[in-house]
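1. Based on what follows, work out the 3D shape:
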Amino acid sequence: MRITNFRLIETRGKSALDTEYIAEVDVQEGAMFWKKQRTRKVRREYAGLWHFVDSGEFTPLFIVETLARAWTAQTGQKT
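-> Below you'll find the predicted structure:
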């Protein structure tokens, strides 16, 4: 599984303790000629880890956390 292209879509919440971040990432699965790429939504609550919205599984190996940090550095939007 290869995860790329983090895009922050929405930030919900009124205070820091109930903030929820929703983003999209491109996920590439498969090998060689059977590769499939699709866009999946991920979400994170305050002090939580990123997880996929459709399955509830946590994202592997802190990849999305790293992409979110890069997004914050480039755009200034907090993730």
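2. CA atoms for contacts and neighbours, from now on please.
-> OK.
3. you'd agree Leu67 is in a helix?
-> Yes: Leu67 forms part of a helix when assessed by DSSP: H, G, I helix; E, B strand; the rest coil.
4. Second input sequence below; structure requested for side-by-side comparison:
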Amino acid sequence: MRERTFGNPSIFIIAVLFGLAHGFSVKNSLEFRFEFYPFICTFVSGYVLSWITVESKSILLPVLSHNMINFIQTLMRMIK
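-> As a prediction, the model looks like this:
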């Protein structure tokens, strides 16, 4: 029988850390800010990418997916 990985606590922890890393920012005046929207977006993508890592037992697909997400976001900002 196959083990379920969707509720794996390590996936949740990595997603929270990924969200926090993208939710906090430092301004020029060394003021720390936390923005909720980037946290939620990167938490969800971090959860999905972590789950893909555990399921595929490889980091290659999540790294490529992360780079593709970054490329598409950058392209959308350039077109806008």
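5. TM-score for these two?
-> Aligned and superposed, the two chains score 0.30 in TM-score terms (TM-score structural alignment, normalised by the length of the first structure); 38 aligned residues with a CA RMSD of 3.8 Å.
6. List the residues that contact the most centrally placed residue in the second structure.
-> With distances taken as CA atoms, centre = their mean, the residue of the second structure nearest its centroid is Gly46 (3.0 Å). Neighbour list for Gly46 of the second structure: 14-16, 18-19 [criterion: CA atoms under 8 Å, 6 or more residues apart in numbering].
7. swap the cut-off to 10 Å and go again
-> 11-19, 40, 52, 62, 66 (CA atoms under 10 Å, 6 or more residues apart in numbering).
8. Quick check on the residues you listed: which are buried?
-> The neighbour count (16 or more other CA atoms under 10 Å) marks 11-12, 14-16, 18-19, 40, 52, 62 as buried among the contacts of Gly46 of the second structure.
9. Can I get these in CSV including secondary structure and distance to Arg33 of the second structure?
-> Below are these laid out as CSV (DSSP: H, G, I helix; E, B strand; the rest coil; distance: CA to CA, whole Å):
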residue, secondary structure, distance to Arg33 of the second structure
Ile11, helix, 25
Phe12, helix, 23
Ile14, helix, 21
Ala15, helix, 19
Val16, helix, 17
Phe18, helix, 16
Gly19, helix, 14
Ile40, helix, 15
Ile52, helix, 30
Pro62, helix, 28
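10. Perfect, that will be all.
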